[in-house]
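1. This is the structure alone, sequence omitted:
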């Protein structure tokens, strides 16, 4: 096939990747559109899996696993389970990189998604505390830790490939593609729970209804596995990764040589990651525990907010290419700080205030989170970029989002929702400082 014929078969809109693909003399063609679709499918399935567990931490696990605790303490205990996966995620990244170096990218992805799917479907069969006692809690914790390992090992480098293939004027657009998975995953998970919760009695929902989204999550993982394997085991994809020098290296080596960039990348996106849980999982727990609105009403508002977030993520790509990714991320951090000051007033304002908090929060989340992936990835040398980007993301989740619902709910119950302001402001300060340090590094290197 000639390069002109091959180019004619690739969707338009990704000219840099078209050029790279036209140079790959292989029999298995991978178009830029294929890579973009693979990114969205993979990230959407991961986020769907994540939000299914997060929503269940509010609606199901306090009663299923912690019936011996008051509702607030039961929810806090469930949020502890939620955080557990983020602790093991960097370990999963390290193990995944080792597997990829030894057996290849396809083997790593297959193992990671097999473990993720097995843990997810295992949760669907979980017995209640009333039946199995403490064994139910221990089993759920083990499955959650397994999910974290699998998520770390599922890094496929697709977002990095898109970002590195972009021209300077298109990097913001490429960066937002994978981030669309977050609102899409939330819409699907929240929609399923809203439907089941509204159609079933409380007993039926807590007995068997909540298990259905976990089975759907397992099916989504299977679909994502085949969609992503179709890309990552192809000769054309491998050639592109090799040309971009996106190869796994030992985590210890990355931390030893460019550990500062890893932590800088994690803190640069901290405001976005802190806001992530504070407009999704935390409000659902706070509003329902205080009986301010019905669960179904909150979920419907959040679904609408996630739709707005999808639009905002796309807009972030357009804006970032005009004002700069880091400028946009810094500006959004400032707006998140302003939003945090209004959070106590909004969350104390009954239905109208809660709705405004959720809708505004989702829009800010879309605009900021749309550019939160790999903001300072260019700091890494080519050799360490693939592993460094994965580690930065893992640490951003661990530091910024893992304990956000737990800390925010515990502090809000003790001191009021002003604690949400303090939590968000701490993330804003970290983001602005990290972006400032990164700018100085760039100036010194120029």
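-> Okay, I see it. Small disclaimer: the values here were computed from a predicted structure and weren't measured.
2. drop to CA atoms for contacts and neighbour counts, all remaining ones
-> Noted.
3. what's the helix or strand containing residue 300 packed up against?
-> Using DSSP states H and E, residue 300 sits in helix 295-323. Under the contact criterion of 3 or more C-alpha pairs under 8 Å, 6 or more residues apart in numbering; DSSP states H and E, helix 295-323 touches helix 171-179, helix 181-199, helix 281-289, helix 325-347, helix 350-369.
4. Repeat the analysis, applying 7 Å as the threshold.
-> Where contact means 3 or more C-alpha pairs under 7 Å, 6 or more residues apart in numbering; DSSP states H and E, helix 295-323 is packed against helix 171-179, helix 181-199, helix 350-369.
5. tell me how far the ends of stretch 368-382 are from each other?
-> End-to-end distance for stretch 368-382: 26 Å, by C-alpha to C-alpha, to the nearest Å.
6. rewinding a little: please convert the helices and strands packed on helix 295-323 to JSON lines, extending it with distance to residue 302 and mean neighbour count.
-> Below are the helices and strands packed on helix 295-323 laid out as JSON lines (distance: least, C-alpha to C-alpha, whole Å; neighbours: other C-alpha atoms under 10 Å):
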{"stretch": "helix 171-179", "distance to residue 302": "18", "mean neighbour count": "25"}
{"stretch": "helix 181-199", "distance to residue 302": "8", "mean neighbour count": "21"}
{"stretch": "helix 350-369", "distance to residue 302": "6", "mean neighbour count": "22"}
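7. The structure to be compared is supplied as follows:
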């Protein structure tokens, strides 16, 4: 999930390095082949996270927080929702050490095993009615472990893809990894929709909700083989060596590249702030207000996810024409304008809520499609592999981790104007970060 290098491997300052396109390069993997691994890998990871996010609305308040009223049950669930984003940077640091000791394939296998096991483990948890508060503590533990596994699952394929993409098509190839988000959401939401629609409420809350968590483990196994097929090849290793994409210790990264990490994270904040406000938050607000059937909301969100896929693809075309920095800033402005209408749409009954979801997903695709391709573009080459991972970790933490919790809590207290405030703050942070970061003013 990175961008093109502003100091490419063939520029002065990186002596002897070669890109995958240089004559005599040892690597022969086409960008399209790398893109397949990127999309499959990201879709599996996002599936795990969306399974939890949807269950945080439909299931957890009833199964793990039955003692709380509807609002507080959701707020408790969203508190646990944030735990994975808090632990994710620690997972990145831990598994970078694993990679330095035992290699990329061991790291990736272990991380996806941890991620899949934590997600599947939630499926076996008894509810609060059976073991009391221990159920909540175990759910919190699995959520923290899920974040650690997610952080460790960084494989460098997006960085590799951006480096081996044709210079005039880097926006196009950068958006491919971002397709995993709407694809993962479609799979997770479709499963929950089918189960929630076909089962009676008691069966769904007793055992039906567990099936998506079981499926997560199988999805991770498929994704693991798809990614290992690339990661363990000699060509992949050669390409990483050519690009100096090797793990750097977190301490060294923060000491020498901390500015770039945090500025890069804030540069993508508008996209990440919007992310959970069109996926998880509408379900929670509508369930509280009881303005429409939740199955209908899931159907609208599935349509929105399809729109997001289309808009993500479009973002690649736009970015190749006007630049990724300009694209990210432009759609941050659009998100800011969209934020002004959020209270009227979400408070305007089912029609307004559906419009909020569909338009929000469209803007999400257009902005998120280039978010990760832009935030790491100013890293020096040797720091790009670890820098891309940590920048993404902190973008999720600052922008998305607490979005459902804050938006729902403040909206319940002060009204839907809180949603506007949250989205506007993300848009402002993105525009300020892009303004400050002079590296974004280069040819990219």
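-> The structure has been received and is ready for your questions. All values derive from a computational prediction rather than experimental measurement.
8. Distance from stretch 151-171 of the first structure to the middle of the chain?
-> 15 Å (C-alpha atoms, centre = their mean, to the nearest Å).
9. what about that stretch, start to end distance?
-> Terminal residues of stretch 151-171 of the first structure are spaced 25 Å apart (C-alpha to C-alpha).
10. now for the helix of greatest length in the second structure, which elements pack on it?
-> The longest helix of the second structure (DSSP state H) is helix 70-102. Secondary-structure packing of helix 70-102 of the second structure (3+ C-alpha pairs under 7 Å, 6+ apart): helix 31-58, helix 60-63, helix 104-123, helix 133-152, helix 384-399, helix 403-414.
11. Tell me the buried residues in that helix?
-> For helix 70-102 of the second structure, burial by neighbour count (16 or more other C-alpha atoms under 10 Å) applies to 70-71, 73-99.
12. That helix relative to helix 281-289, how many degrees between them?
-> 160 degrees (axes from the mean of the first three to the mean of the last three C-alpha atoms, to 10 degrees).
13. Against the first structure, what's the mean shift for helix 70-102 of the second structure, could you check?
-> The superposed helix 70-102 of the second structure is, by mean C-alpha distance after the TM-score superposition for the first structure, a mean 0.5 Å from where its aligned residues fall in the first structure.
14. which residue packs closest to residue 261 of the second structure, ignoring adjacent ones?
-> Distance criterion C-alpha to C-alpha, 6 or more residues apart in numbering; nearest residue to residue 261 of the second structure, sequence neighbours excluded, is residue 391 at 4.9 Å.
15. what's the matching residue for residue 98 of the second structure over in the first structure?
-> In the first structure, residue 98 of the second structure lines up with residue 99, judged by TM-score structural alignment.
16. I figured that match was touching residue 108, is that so?
-> Yes - between residue 99 of the first structure and residue 108 there is a contact at 5.8 Å, judged by C-alpha atoms under 7 Å.
17. Pull the number of nearby residues for residue 232 of the second structure.
-> 14 (other C-alpha atoms under 10 Å).
18. State the distance from it to residue 372 of the second structure.
-> Distance from residue 232 of the second structure to residue 372 of the second structure, by C-alpha to C-alpha: 25 Å.
19. Equivalent analysis for residue 138 of the second structure, please.
-> For residue 138 of the second structure relative to residue 372 of the second structure (C-alpha to C-alpha), the value is 32 Å.
20. Those two: who's more crowded?
-> A side-by-side neighbour count of residue 138 of the second structure and residue 372, using other C-alpha under 10 Å, places residue 372 first with 31 against 15.
21. tell me which element the more buried one is part of?
-> helix 349-375.
22. what helices or strands is that helix leaning on?
-> Applying 3+ C-alpha pairs under 7 Å, 6+ apart, one finds that helix 349-375 of the second structure makes contact with helix 170-174, helix 250-267, helix 269-279, helix 294-322, helix 324-346.
23. so how far is the first one off the chain centroid?
-> In terms of C-alpha atoms, centre = their mean, the centre of helix 170-174 of the second structure is set 17 Å apart from its chain centre.
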